[in-house]
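Engineer: Below are the sequence and a predicted model for it; my questions follow.
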Amino acid sequence: MKMLKRIAIGVVGVGVLAYLAVLGVLYLFQRDFQYDRSGRMFELSETLLTNAELVNIPSADGSTVTGWYAPPGPGKPVILYFRGNAQSFSREHERYEQFVQDGYGFLAFDYRGFPGSPGEVTEENILADALAVYDWLAAKDFPILLWGRSLGSGPATYVASQRDADALLLETPFISAVAVAADRYGFLPVGFLMADQYPVEQWIKVVEEPVFVAHGTGDTTINVGHGKRVYELAPVKAGLWIEPGADHSGLWERGLWGRAKAFFGRR
């Protein structure tokens, strides 16, 4: 019996040590798990964006962020696009090509730490970059439409809570990044571990712009319940589109741009 007790204690001890080791690794390397900074930034010459230009926008602490900008056609607004988590903003150039084809201007960029913009990726830096880019664009005196996709729903909502834009579109948003982590790793104390939590559920409550939310029921990256909750919290509700079966990257192919144009056209 004593031997069995010792073995049981040893097994429990090993389990505790293994659990603590997992917590330590996740804490130390959390941003490597949270952000996908792989890939490269495309050249404009690889796209159909013949009227766009490469821009370097000053941000906090003397840093700069790199993006693409194209002015709008007569009487049209500019879409300020906050990209998702994966690789460079430039990989979504087909979206920007469609914006321009329909007369909209756009500004899209890489947050610090992603392929096009040097620096350290943190929530603080991403939010500072988002405000700096908005302010740079606002100086051009065009109407501004905010579009936040996935991770970008965080800085897009934050900017809307701090600045005056014409509309806010959120594609596959989360109520917070820590809530997404809790969905996946409920056995871990992610609320204590995560440094970059993006509390969209707090920011959205003070957003005065009209809000349109799009999400898919087949999204296994950010559960559709997040999008529904964000929309519930929006003070100015302007549309909720829940597409049956659409996954995290499937809304564009399911007609998101058409719905976005209808939303923007009401502004």
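Structural biologist: Thanks, I have the structure now.

Engineer: rest of the way, CA atoms for contacts and neighbours
Structural biologist: Fine.

Engineer: and the longest helix seen in the chain, which residues are buried?
Structural biologist: In the chain, taking DSSP state H as the definition, the longest helix is helix 2-28. Neighbour-count burial for helix 2-28, with 16 or more other CA atoms under 10 Å as criterion, is recorded at 23, 26-27.

Engineer: C-terminal to it, what's the next element?
Structural biologist: For helix 2-28, the succeeding helix or strand toward the C-terminus, using DSSP states H and E, is helix 30-34.

Engineer: And that following helix, what's buried?
Structural biologist: 30-31.

Engineer: Residues in contact with that helix: which ones?
Structural biologist: 26, 121-122, 194 (CA atoms under 8 Å, 6 or more residues apart in numbering).

Engineer: For the spatially most central residue of the chain, which non-adjacent residue is spatially closest?
Structural biologist: By CA atoms, centre = their mean, the chain has its centre lying nearest to residue 152, at 1.6 Å. The shortest distance from residue 152 to any non-neighbouring residue, by CA to CA, 6 or more residues apart in numbering, is to residue 82 (4.6 Å).

Engineer: quick one: that neighbour and residue 109 touch, right?
Structural biologist: Yes. The pair residue 82 / residue 109 is scored as a contact, 7.4 Å apart, by CA atoms under 8 Å.

Engineer: shouldn't residue 227 be in contact with residue 214?
Structural biologist: Yes. Under the criterion of CA under 8 Å, residue 227 makes contact with residue 214 at 7.1 Å.

Engineer: Report the set of residues contacting both of these two.
Structural biologist: Between them, residue 227 and residue 214 share the contacting residues residue 172, judged by CA under 8 Å, 6+ apart.

Engineer: Stretch 64-77: which residues count as buried?
Structural biologist: 64-72, 76-77.

Engineer: I meant to write stretch 127-141 there.
Structural biologist: Counting neighbours by 16+ other CA under 10 Å, stretch 127-141 gives 127-134, 137-138 as buried.

Engineer: ditto for stretch 216-233
Structural biologist: Under 16+ other CA under 10 Å, the buried positions of stretch 216-233 are 216-219, 221-228, 230-231, 233.

Engineer: returning to that earlier point: include distance to residue 59 when you put the buried residues of helix 2-28 into CSV, please.
Structural biologist: Converted to CSV, these look like this (distance: CA to CA, whole Å):
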residue, distance to residue 59
23, 33
26, 29
27, 27
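
Engineer: put this beside the first:
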Amino acid sequence: MSGMGLSFSELCCLFCCPPCPSKIAAKLAFLPPEKTYDIAEEPEEPGKFKLVLNDKAEWQYSEREKENIEVSFTRTTRGSRIATMFVRCSPNARFTLLHSHGNAVDLGQMSSFYMGLGSRINCNIFSYDYSGYGASSGKPSEKNLYADIDAAWNFLRTKYGISPENIILYGQSIGTVPTVDLASRYEVGAVVLHSALMSGMRVAFPQTKRTWFFDAFPSIDKVSRVSSPVLVIHGTEDEVIDFSHGLAIYEKCPRAVDPLWVEGAGHNDVELYNQYLDRLRHFVAQELTN
């Protein structure tokens, strides 16, 4: 969720002529990277696809381990054809993470991370690319973001038969926006909000105290409707989404568990701290099973 700086003239325009939410969203959030993968249809098995990674994906495992990744497509209610990825990390996993990734990455770049994370916390991982990201069609927008996760949720439940109580919604940075929206409408096994933002305007203008009608991503107004257990994770030195956002989100969650505040961590390095994996393991293996 980088690239949020606004020029003086743009600040004046925001105050003098408030833009529509989609324009705030486009300015503050969406930075689709150059695609790092393709999804190719198997010539002898129509309807079955394989993952083709390029060098920029930086795959860290063997070709054999890539066989544990299943890719496909699903269609959203707004017409986008979005790419999906199911990573089978553990044969005895009870939970599947529905992961909504951060900005400026795609499924190819996330594939190695998913393989490592899932194997370490004993979860399978299902993810998708937002409209306009990776192999997904369409253009990024706030409305598409919500339609994208709805399509992913329905696909995970119907194609893979995963029950809601066995799904952990995990959102990171911009990915917390669709995660909170979905979690406010469905009860699931649990929710993880990693580097969450209160709203777009509150990121651009830290002194904002209310949600304006033209604001985008108003997660702070939705999170109180999340009925599932929520683990909030945030770096105390986050330079993109200030730590205060994590605190405010945590305080609004009706069923928040003990949060993970990572001392000294910024926006993109929380995963490098030992307590990150330790906290997730405990959350999955202890708090959600007792």
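Structural biologist: Nice, thanks for sending it over. In this text, all values refer to a predicted model and were calculated from it rather than measured experimentally.

Engineer: and of the buried residues of helix 2-28 of the first structure, the nearest to residue 90 of the first structure?
Structural biologist: Nearest to residue 90 of the first structure among the buried residues of helix 2-28 of the first structure: residue 26, at 29.1 Å, using CA to CA.

Engineer: Name all residues that make contact with the closest one.
Structural biologist: Contacts of residue 26 of the first structure (CA under 8 Å, 6+ apart): 33, 193.

Engineer: What distance do you get for it to residue 107 of the first structure?
Structural biologist: Counting by CA to CA, to the nearest Å, the separation of residue 26 of the first structure from residue 107 of the first structure is 34 Å.

Engineer: again, but for residue 232 of the first structure
Structural biologist: Distance, residue 232 of the first structure to residue 107 of the first structure, using CA to CA: 28 Å.

Engineer: Residue 77 of the first structure too?
Structural biologist: Applying CA to CA to residue 77 of the first structure and residue 107 of the first structure gives a distance of 11 Å.

Engineer: where exactly do the strands run in the stretch 151-267 of the first structure?
Structural biologist: 167-171, 211-216, 237-243 (DSSP state E, counting those that start in this stretch).

Engineer: who does the shortest one touch, helix- and strand-wise?
Structural biologist: What it means is strand 167-171 of the first structure. strand 144-149, helix 153-162, strand 211-216 (3 or more CA pairs under 8 Å, 6 or more residues apart in numbering; DSSP states H and E).

Engineer: Can you give me the end-to-end span of stretch 193-211 of the second structure?
Structural biologist: Start and end residues of stretch 193-211 of the second structure are separated by 20 Å (CA to CA).

Engineer: re earlier: which members of the buried residues of stretch 64-77 of the first structure are the farthest-apart pair?
Structural biologist: For the buried residues of stretch 64-77 of the first structure, the farthest-apart pair by CA to CA is 64 and 76; their separation is 27.4 Å.

Engineer: To which residue of the second structure is residue 222 of the first structure aligned?
Structural biologist: Applying TM-score structural alignment, one finds that residue 222 of the first structure aligns to residue 241 in the second structure.

Engineer: all helices of the stretch 1-150 of the second structure, in order?
Structural biologist: Here the stretch 1-150 of the second structure has its helices, by DSSP state H, counting those that start in this stretch, at 8-16, 21-28, 63-66, 107-121, 142-159.

Engineer: now the ones you listed in a markdown table, with distance to residue 262 of the second structure?
Structural biologist: Formatted as a markdown table, the helices of the stretch 1-150 of the second structure follow (distance: least, CA to CA, whole Å):
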| stretch | distance to residue 262 of the second structure |
| --- | --- |
| helix 8-16 | 32 |
| helix 21-28 | 25 |
| helix 63-66 | 31 |
| helix 107-121 | 18 |
| helix 142-159 | 27 |
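
Engineer: Among those, which comes closest to residue 72 of the second structure?
Structural biologist: Judging the helices of the stretch 1-150 of the second structure by CA to CA, what sits closest to residue 72 of the second structure is helix 142-159, at 9.9 Å.

Engineer: Give the aligned equivalent of residue 35 of the first structure in the second structure.
Structural biologist: Aligned partner of residue 35 of the first structure by TM-score structural alignment: residue 30.

Engineer: Enumerate every residue touching that match.
Structural biologist: If you count contacts by CA under 8 Å, 6+ apart, then residue 30 of the second structure has 1, 103-104, 140-141 around it.

Engineer: Of these, just say which sits nearest to residue 264 of the second structure.
Structural biologist: residue 1 (18.5 Å).

Engineer: ok, how many other residues are close to the alignment partner in the second structure of residue 53 of the first structure?
Structural biologist: With TM-score structural alignment as the criterion, residue 53 of the first structure lines up with residue 70 in the second structure. As a burial measure, residue 70 of the second structure scores 16 neighbours (other CA atoms under 10 Å).

Engineer: And residue 182 of the first structure, by the same measure?
Structural biologist: 15.

Engineer: That one contacts residue 194, correct?
Structural biologist: No. The pair residue 182 of the first structure / residue 194 is not scored as a contact, 10.4 Å apart, by CA under 8 Å.

Engineer: shared neighbours of those two, anything?
Structural biologist: Joint contacts of residue 182 of the first structure and residue 194 (CA under 8 Å, 6+ apart) do not exist.

Engineer: I figured residue 88 of the second structure hits residue 125, correct?
Structural biologist: Yes. Between residue 88 of the second structure and residue 125 there is a contact under CA under 8 Å: 6.8 Å.

Engineer: would you list the strands of the stretch 151-267 of the first structure in a markdown table and tack on distance to residue 3 of the first structure?
Structural biologist: Output for the strands of the stretch 151-267 of the first structure, formatted as a markdown table (distance: least, CA to CA, whole Å):
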| stretch | distance to residue 3 of the first structure |
| --- | --- |
| strand 167-171 | 58 |
| strand 211-216 | 55 |
| strand 237-243 | 58 |
